[in-house]
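**Q** Pasting the sequence and the predicted coordinates here, then a few questions.
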Amino acid sequence: MDDLASFLRTRRSRVDPESVGIFADRRRRVEGLRREEVAHLSGVSVDYYVRLEQGRATEPSEQVLDALARVLELDDTEREHLHRLARQRRRRAKTPNGKLRPELLGLLDYAAGAPSLIMNHRLDVLAGNRLAQVLYGVPIPGLNTARHLFLAEADRGFYADWDACTSDVVGHLRLAAGTFPDDPRLASLIGELSIGSARFRRLWSRADVRARTHGRKTYRHPLVGLLEFHQENLALPDQPGLELIVLTAIPDSSTADSLRLLDSLAAESADTASSTHAEPLRP
């Protein structure tokens, strides 16, 4: 799904030669740095670097990887990804089983005032509280947010920052592919998204990686309009690949008011469904 060779090639093409002291005139046809330039700047032989990009080299040392990261101007997330890809042959992470401890499910109840989800590395929603169900308006669990984002055309307007969301999701899936390269369901998902979405194909070819931690998240809900949240992605240390995601609204904001309205509508709907399916009284 992801490999060291392709990552090096894409990162090399992004570096401005002048930023590393190389004069580039108009006759230069290579986008970014040449292979020999990367080799020279990182202190390795041209032959060895070429073999790295062709996937034929032995595992590079930590020193070589650090030198490459410096030359290719990688940020912290990209640097960690580079090291992870280089270690894949000798140590491959086991695909998580996705089982949730009862204590984790209990956390969702404690966060009843905020839409909260437990999600795996494939962006499958494994569990969610009532506000999360109301927010997305589709069955939870069972939702995959990557499919919802790229393939559900009718729901595209739900994501107010669709362009930014798509970039973040592809960056996350790139990291997941590097962390869990032996996960067949992740490979299948990436193939499905590649076939079904031209935007996904374009973003995937860039090989960007992004770590999801926290930030602003905005939705357009069909019932209450614009909802603005702060999102926290909390990694679960004892269950690799799983995250608890909590969406909070500023107190007394329009979003907070809209959440209360949605919660009330959901409660009414649940009461109606309960009474409809209740066993009739016997005379």
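**A** That came in fine, so what should we check first? Given the structure is predicted, the values throughout are model-derived calculations rather than measurements.
**Q** Going by C-alpha atoms from here, please, whenever you check contacts or count neighbours.
**A** Fine.
**Q** what about the strands in the stretch 51-200 of the chain?
**A** 116-119, 125-128 (DSSP state E, counting those that start in this stretch).
**Q** Which neighbouring elements make contact with the first one?
**A** What it means is strand 116-119. Secondary-structure packing of strand 116-119 (3 or more C-alpha pairs under 8 Å, 6 or more residues apart in numbering; DSSP states H and E): strand 125-128, helix 130-136, strand 243-248.
**Q** now these in a markdown table, with distance to Pro237 and mean neighbour count?
**A** Below are the helices and strands packed on strand 116-119 laid out as a markdown table (distance: least, C-alpha to C-alpha, whole Å; neighbours: other C-alpha atoms under 10 Å):
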| stretch | distance to Pro237 | mean neighbour count |
| --- | --- | --- |
| strand 125-128 | 17 | 21 |
| helix 130-136 | 23 | 20 |
| strand 243-248 | 9 | 21 |
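**Q** Output the ones you listed in a markdown table; the columns should cover distance to Gly215.
**A** A markdown table is the format used below for these (distance: least, C-alpha to C-alpha, whole Å):
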| stretch | distance to Gly215 |
| --- | --- |
| strand 125-128 | 19 |
| helix 130-136 | 17 |
| strand 243-248 | 10 |
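**Q** then this one, side by side with the first:
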Amino acid sequence: MDEMPGASSAPLDRRAELSEFLRTRRAKLKPEDVGLPDFGRHRRVPGLRREELAQLAGVSVAYYTRLEQGNGRNVSAEVLDSIARALRLTDAEHAHLTHLAKPKQLKKKPAARTQQVRGALCQLLDSLDGLPAYISGRRCDILAWNRMAAAVFGDFGELPPQDRNWARLVFLKPEYRDLYLDWDQKASDVVSYLRMDAGCHPDDSRLSALVGELSVKSEEFRRLWARHDVKEKNHGVKHLRHPLVGEVFLSYESFNLPDDCEQYLVTFHAEPDSPSADALRLLASWGTDATRAGSSARQA
């Protein structure tokens, strides 16, 4: 991945990430959310005070303060669980907190390892006739896709390998702002996925370079990155405006692959007998007229 001026590939500062994550989660909670009195205008900080959070978690203020300052070296899993409960963290946020505070407990495969998609999975993509599907990996890279995915989301095969990445496409390619009628949600999701990756691999220089480049080029990315939100890939509905078939609603499901926990198979389908289902059938019938991606699944 080429770096651009002003984009840093230095490892992310795990202590700073831990500090900012805890601070932003604490700021999101209001006293009334956790049964504490709210003194209104007399409060000088947004959300809960450190001493209030410490009380809820059952730890000393000094202990919690050290943790929020990025010193998670000796924190126990039990204390992290208590803080996660006090902060009302989601499962994804709880995992992210653990990644940041105790990275050795959740050691994953080296970030520098090139992700490869098994041949059988490429065959599976091809067999999903009429259904868009792709495999995404670390850093929101698009690793493999079928013809229908290219017909719906654009021909990834025509892009340089480094541009086959959802963060680059969403924030740097205007046509994807037109494609996603729920672009704000898509952008937020992508940044949340990158944050999860950053917690697992703070030393990933390629991820750091990507974040640095997007921070330089996109004010919207900078704003979302500063929120420190995290999210696991899951399921939902995407509302698209396709240049050939118009508006479509596609439900998606994300499946974590068992032999590489950082790869996801993402499939899309339309409600039976709906205008969106008709649109997918139309794209499938057009074949190479809808995309020049070819019929076989490709790898990035």
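**A** Alright, I've got the coordinates. Just so it is clear, the model here is predicted, and its values are computed rather than measured.
**Q** TM-score for this pair?
**A** After superposition, the two chains reach a TM-score (TM-score structural alignment, normalised by the length of structure 1) of 0.89; 272 aligned residues with a C-alpha RMSD of 2.1 Å.
**Q** Of all the helices and strands packed on strand 116-119 of structure 1, which one is nearest Ala114 of structure 1?
**A** strand 243-248 (5.5 Å; C-alpha to C-alpha).
**Q** once aligned to structure 2, how far is the closest one on average?
**A** Superposed on structure 2, strand 243-248 of structure 1 shows a mean distance of 0.7 Å to its aligned residues (mean C-alpha distance after the TM-score superposition for structure 1).
**Q** okay, that strand sits on what stretch of structure 2?
**A** Mapped onto structure 2 using TM-score structural alignment, strand 243-248 of structure 1 spans residues 264-269.
**Q** Please apply the same query to stretch 165-177 of structure 1.
**A** So stretch 165-177 of structure 1 sits over residues 186-198 in structure 2, by TM-score structural alignment.
**Q** next one: stretch 28-38 of structure 1
**A** Stretch 28-38 of structure 1 maps onto residues 43-53 of structure 2, going by TM-score structural alignment.
**Q** Once you drop chain neighbours, what's closest to the aligned partner of Ile142 of structure 2 in structure 1?
**A** Under the alignment (TM-score structural alignment), Ile142 of structure 2 pairs with Val125 in structure 1. Nearest residue to Val125 of structure 1, sequence neighbours excluded (C-alpha to C-alpha, 6 or more residues apart in numbering): Met119, at 4.5 Å.
**Q** Repeat that for Gly171 of structure 1.
**A** Excluding the flanking residues, the one nearest Gly171 of structure 1 by C-alpha to C-alpha, 6+ apart is Val209, at 4.0 Å.
**Q** pretty sure the one you found contacts His172?
**A** Yes - counting by C-alpha atoms under 8 Å, Val209 of structure 1 does reach His172; the two are 6.2 Å apart.
**Q** one step back: could you list every residue that touches the residue nearest to Val125 of structure 1?
**A** Val125, Leu126, Ala127, Leu242, Glu243, Leu244, Ile245 (C-alpha atoms under 8 Å, 6 or more residues apart in numbering).
**Q** I'd assumed Leu117 was in contact with the last one.
**A** When you say that, I think you mean Ile245 of structure 1. Yes - counting by C-alpha under 8 Å, Leu117 is a contact partner of Ile245 of structure 1 at 5.1 Å.
**Q** and the aligned residue in structure 1 for Pro132 of structure 2, how many neighbours?
**A** Following TM-score structural alignment, the counterpart assigned to Pro132 of structure 2 within structure 1 is Pro115. Neighbours of Pro115 of structure 1 under the rule other C-alpha atoms under 10 Å: 24.
**Q** Pro115 of structure 1 against Asn129, yeah?
**A** Yes - counting by C-alpha under 8 Å, Asn129 is a contact partner of Pro115 of structure 1 at 6.5 Å.
**Q** For the residue positioned nearest the centre of structure 2, give its distance to Val230 of structure 2.
**A** Nearest to the mean C-alpha position of structure 2, by C-alpha atoms, centre = their mean, lies Tyr193 at 1.4 Å. In this view, Tyr193 of structure 2 and Val230 of structure 2 are 6 Å apart by C-alpha to C-alpha, to the nearest Å.
**Q** How about Leu224 of structure 2?
**A** Leu224 of structure 2 is 11 Å from Val230 of structure 2, where distance means C-alpha to C-alpha.
**Q** and what of Tyr180 of structure 2?
**A** 21 Å.
**Q** Same check on Arg168 of structure 2?
**A** 18 Å.
**Q** and the two? which has more neighbours close in?
**A** Val230 (27 against 18).
**Q** and the more buried one, what pairs with it in structure 1?
**A** When structure 1 is aligned by TM-score structural alignment, Val230 of structure 2 is paired with Val209.
**Q** which SS state does that match fall under?
**A** Val209 of structure 1 falls in the coil class when you classify it by DSSP: H, G, I helix; E, B strand; the rest coil.
**Q** show me what contacts it?
**A** Val209 of structure 1 makes contact with Thr77, Glu78, His81, Val170, Gly171, His172, Leu173, Arg174, Leu175 under the criterion C-alpha under 8 Å, 6+ apart.
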